[in-house]
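Chemist: Here's my sequence, what's the structure:
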Amino acid sequence: MTRERVEVAVVGGGPVGLMVACELALAGVGVSVFERRTERVSQSRALSLHPRSLEVLALRGLADRFMARGQRLPLGHYAALETRLDFSVLETAFPFSLFIPQTVTEALLEARARELGVDIRRGHLLTRLEQFPEEVHLEGTCGGGTFHAAARYVVGADGARSAVRTLAGIAFPGADATMSLMLGDIVLSEPLPQPALVVSNLKGVLMIAPLGDGLHHRAVVLDPERTGVPVSEPVTLEELAGSVRAIAGTDFGMKAPFWLSRFGNETRHAATYRDGRVFLAGDAAHVHLPAGGQGLNVGLQDAMNLGWKLVGVLRGWAPEPLLDSYQHERHPVGAHLIQNTLSQSALLYATHPAGQALRAAMSKLLTLPTANRMLAEQISAFDVAYPDPVLPAPPGMAAEPGVTGKRLPDFALHCEDGVTRTLYSLLHEGRWLMLRRPSAGGPASQAVPWGRWTSTVVAEPQGGPEELRPWPSLLVRPDGRVGYVARA
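Modeler: Purely as a prediction, here's the structure:
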């Protein structure tokens, strides 16, 4: 049997898998994407990119492509509470959520992947996976035949029912759905009383927002009379409209459904994100109620974290144990995601009098700027930090408690050649960045053990976070986080 050899096989051609592929191909890693669907799906499950995801895209020079196709929304929500989350107070170049259908996000990432030479294979269904000391063997069906491949590493980005996770024997503990909600992309004959409508009362919870195409709106409904309906049962327009009327007093003339679906609050978290040469990312690693629109966003952030680390190891720029840091850094993020979506699930389901009182109290609490910002940072993933160093510190540098692992916003740098550049523009190639002030005599990139993976820029920051100011040299990770600092 002849097996085609690739450096990395990514199983799953959605946004998360494509993001991993882009990270790898950026460094010239040979990557093939195996996607079971023959065409991209036409329905958009996710509808927004949060501030940190926009930063992730900006770190690779891609944000403008997405900004041109989406709509900026300065407010977010937590469990559809009346008081919205204010993203505008966040210290970022993207103090908003970008309303953009998942179909567009996927199309843009696929276009970028093809620009980078990624091999995308649709209609490939994985049926067998076997690990060996130096490679992983994959087998499956395609176009009436079979395929056989061998990869140094495999990334499972193939969703909640992940074949990679199942075939690798990775446990997926959690809880089955205890309730279901309805979703409909429909046309409205009557105008909404406000551009985006949120209603919560004893009859249920309703959210309606325009999809941005000038025609369709998305309605999400939690009807306590219908939450016991199995997720597998199809939704009808009559059922959806009836629940909307019960909650809002009118169905706004709902008609011409483009997509009707039912989803639940099944909650599961992979026991590990790494098993030998197999990794999980996105929904393959964590599933939950899609509260706050976090699933796709956390998946994209998983993808960047894993991608640059695989590059370092595959190119011989970093030791293999670097890959363990993917589990150490991202598994706690997934656990935190599960916790906050369970919290929102409880608040959404609070359609009884005591629950409505709790929702009112929580909504009032969010009028406090500190509380509002805390949840805005949580939904945006700005509260994520990785305090443990991932590689040996270079000579003269060290991890600094409270600074190492923190995300850096984009800010201007007056460079030694007289040109002003932004921090993120210096990270587009996915390399480490040694940032030195002109007066610093600190180490150059050659002094870094992984120097071939590091660029050096001499520049004076024009603004930026306060905690950067004491340090004459700063080593920035490929994902825009502080790695190490050097004292004068």
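Chemist: Only C-alpha atoms from now on, for both contacts and neighbour counts.
Modeler: Fine.
Chemist: Show residues contacting stretch 39-48.
Modeler: 97-103, 122, 259, 293, 296 (Cα atoms under 8 Å, 6 or more residues apart in numbering).
Chemist: Tell me the one of those nearest residue 32?
Modeler: residue 122 (10.6 Å; Cα to Cα).
Chemist: Pull the contacting residues for the residue nearest to residue 57 when sequence neighbours are not counted.
Modeler: Of all residues beyond its chain neighbours, the one nearest residue 57 is residue 63 (4.9 Å), with distances taken as Cα to Cα, 6 or more residues apart in numbering. The contact partners of residue 63, by Cα under 8 Å, 6+ apart, come to 54-55, 57.
Chemist: Strands - which of the contacts of stretch 39-48 land there?
Modeler: Among the contacts of stretch 39-48, the members found in strands (DSSP state E) are 97-99, 122, 259.
Chemist: can you map out the helices along the stretch 51-200 of the chain?
Modeler: 51-58, 63-67, 102-115, 163-168 (DSSP state H, counting those that start in this stretch).
Chemist: how about these in CSV, adding distance to residue 347?
Modeler: CSV is the format used below for these (distance: least, Cα to Cα, whole Å):
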stretch, distance to residue 347
helix 51-58, 24
helix 63-67, 32
helix 102-115, 26
helix 163-168, 31
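Chemist: Among those, show me which one is buried the most.
Modeler: Looking across the helices of the stretch 51-200 of the chain with neighbours counted as mean count of other Cα atoms under 10 Å, the highest average goes to helix 51-58: a mean of 24.
Chemist: quick one: contacts of that helix?
Modeler: So helix 51-58 is contacted by 63-64, 92-98, 297-298, 300-301, 304, 380-382, 409, 424-425, 428, 479 (Cα under 8 Å, 6+ apart).
Chemist: Second chain to compare with the first, below:
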Amino acid sequence: MPAPHTISHDVLIAGAGPVGLFLACELRLAGCSVLVLEHMREPHALLKALPFGLRGLTVPTIESFDRRDLLGALEERIASRSVSAAAHWMQQARRPAGHFAGIQFFHDQIDSEQWPYRLPGPVSHFAADMASIEAVLASRAGSLGVEIRRGCGVEEFEQSTNGVTVFAGGEAFQAQWLVGCDGGRSIVRKAAGIAFAGTDPDFTGYSVQVKLAGPEMPKPGRHYTATGMYTFAAPGTIGMVDFDGGAFHRGDPITREHIEAVLRKVSGADVRVTDLELATTWTDRAFQATEYRRGRVLLAGDAAHIHSPLGGQGLNLGLGDAMNLGWKLAATIRGNAPAGLLDTYARERQPEAARILDWSRAQVALMRPSPSSRALEAIMRDLIDTRDGATYFAKRVWGVGLRYDLGHAHPLVGRSAPNFEFDDGTSLNQHLRTGLGILLDFDGCDALRSLARRWDGRIQYVASDAKDRLGVTALLIRPDGIVAWASGVNGDEINAASSLSKWFGNPLRNQDVMLR
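Modeler: Below is the predicted model:
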């Protein structure tokens, strides 16, 4: 093995995709030194661009980007690229809000008043292309001082009780921690000996850009057939599913002849593919790492979980991993993390991934070309077309129902904090851009102000009334925007102190502020 590289970092991240870049930004925001190692030499790829790079962003992702001042840059970029026009489902009279196995629901059906833990008003969500997401994250990472080495993928590593030595691109790099954000075939996960358990695929999915000739053309839109499913957007963008047990995925080369045969089989149209411009395959394989941490090695994103792209949950799930992990790993590196803080990463994120994997499996069951699936589809369409049904599916697809079990009965605890609008004109999300936790005190309680001073440097104390408090007097909000403690009455400072210790460690020793 080569001698270790002379520069040592706090964290090495394998993979410069959106998850790796977002995690790198989170760690640098907290003052950690970070090196990202990426095996691809160039960040650009055709499948990251429109139309195949289009991804729906869930509410937790949008909130996280807003809390780190990334949302404006992303919105500006996708507006200039006419991203909405590239989405075939947007070309409808009613505004689509998402789908379940291709069965759409619409904004005018959704009753957001059924979500009392959120502030009144519209719930924002939108689509963005992968190229734009990565460009915005890479720009932020660069401005924060993150070093990215492209064409330098992780090959293997050695870990000890004190750190990790990573071998990549003919060099050796040292760090305290290694995080694998290197995709579904993660080298980091495999080298760490972490098992990947789940269910094998039912189908091979195809995303292709083609030129077509008659005598028939596929019908525009999404269609279930007796042999599979396909989506067609003229003149030649096609997504299709062939229930072959995933046999073709990453097998033989994708040829024009093969795509024509599958298209004719699935659509039933007498159509010819005259030119194959771009093609990729995917499956509904659904697997999850049995551990998210082994020693000083952690996993996030597709390295920790994979599933079909149905419903656009995978990217959002990985970005949620990064937001959850970043501040916890940084506190561990700084040495002020309470006992077991890093273990809460897997405890919170593994169940969320398991739910998404089951959500994906349920959609596959509905898509199978069988009489029972078609009967179930008809019932599901009726349910989604109701106000309660559309609201339920929006809650799941948009991610507004996300709640971690933090052992507190208050309905806000464990949820994403509402973006309160304060009397001074600021919002909660703006205060979260420092990457610190927040003790939010609507009534300016002296005891809470004194308490906050004991954790100065780890949290901000924000004392301001808001347009709508949602019935609370004070909140403790983690750096990732999750509510850790909530009070509906004054005089609950003892519980606030306990929650501060639980999430932010012991108070500063040079402070001697006692509650009275």
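Chemist: Tell me how the two chains score on TM-score.
Modeler: Aligned and superposed, the two chains score 0.86 in TM-score terms (TM-score structural alignment, normalised by the length of structure 1); 460 aligned residues with a Cα RMSD of 2.9 Å.
Chemist: re the thing from before, okay, among the contacts of stretch 39-48 of structure 1, which ones form the most distant pair?
Modeler: Of all pairs in the contacts of stretch 39-48 of structure 1, the most separated under Cα to Cα is 97 and 122 at 30.8 Å.
Chemist: For residue 308 of structure 1, what is the corresponding residue in structure 2?
Modeler: Under the alignment by TM-score structural alignment, residue 308 of structure 1 pairs with residue 327 in structure 2.
Chemist: List the buried residues of the strand or helix carrying its match.
Modeler: For residue 327 of structure 2, the host element (DSSP states H and E) is helix 314-334. Neighbour counts over helix 314-334 of structure 2 (16 or more other Cα atoms under 10 Å) mark 314-331, 333 as buried.
Chemist: For the stretch 301-450 of structure 2, which segments count as strands?
Modeler: For the stretch 301-450 of structure 2, strands defined by DSSP state E, counting those that start in this stretch occupy the ranges 305-306, 437-441.
Chemist: follow-up on the earlier one: what's the closest of the helices of the stretch 51-200 of structure 1 to residue 279 of structure 1?
Modeler: Nearest of the helices of the stretch 51-200 of structure 1 (Cα to Cα): helix 163-168, 8.5 Å.
Chemist: What's the match for residue 47 of structure 2 in structure 1?
Modeler: Looks like residue 47 of structure 2 aligns to residue 43 there (TM-score structural alignment).
Chemist: picking up where we left off before, relative to residue 401 of structure 1, which of the helices of the stretch 51-200 of structure 1 is closest?
Modeler: Of the helices of the stretch 51-200 of structure 1, the one closest to residue 401 of structure 1 (Cα to Cα) turns out to be helix 51-58, at 22.0 Å.
Chemist: that older thread, would you mind giving the strands of the stretch 301-450 of structure 2 as CSV with mean neighbour count added?
Modeler: Output for these, formatted as CSV (neighbours: other Cα atoms under 10 Å):
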stretch, mean neighbour count
strand 305-306, 26
strand 437-441, 24
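Chemist: Adding distance to residue 474 of structure 2, write the ones you listed out as JSON lines.
Modeler: Converted to JSON lines, those look like this (distance: least, Cα to Cα, whole Å):
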{"stretch": "strand 305-306", "distance to residue 474 of structure 2": "36"}
{"stretch": "strand 437-441", "distance to residue 474 of structure 2": "5"}
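Chemist: and of those strands, who's closest to residue 487 of structure 2?
Modeler: strand 437-441 (9.7 Å).
Chemist: just the strands in the stretch 101-250 of structure 2 please.
Modeler: 103-106, 126-129, 147-150, 154-159, 164-168, 171-180, 196-199, 204-213, 221-225, 228-233, 237-242.
Chemist: Let's verify the counterpart of residue 483 of structure 1 in structure 2: helix, strand, or coil?
Modeler: Under the alignment (TM-score structural alignment), residue 483 of structure 1 pairs with residue 484 in structure 2. When classified by DSSP: H, G, I helix; E, B strand; the rest coil, residue 484 of structure 2 comes out as strand.
Chemist: can you pull the contacts of residue 484 of structure 2?
Modeler: By Cα under 8 Å, 6+ apart, the contact set of residue 484 of structure 2 is 406, 413-414, 475-478, 499, 503.
Chemist: quick revisit: hmm, which of the contacts of residue 63 of structure 1 are common to structure 2?
Modeler: Mapping the contacts of residue 63 of structure 1 onto structure 2 (both residues aligned by TM-score structural alignment, their matches' Cα atoms under 8 Å) leaves 54, 57 still in contact.
Chemist: Which member of the contacts of residue 63 of structure 1 is positioned nearest residue 178 of structure 1?
Modeler: residue 54 (32.9 Å).
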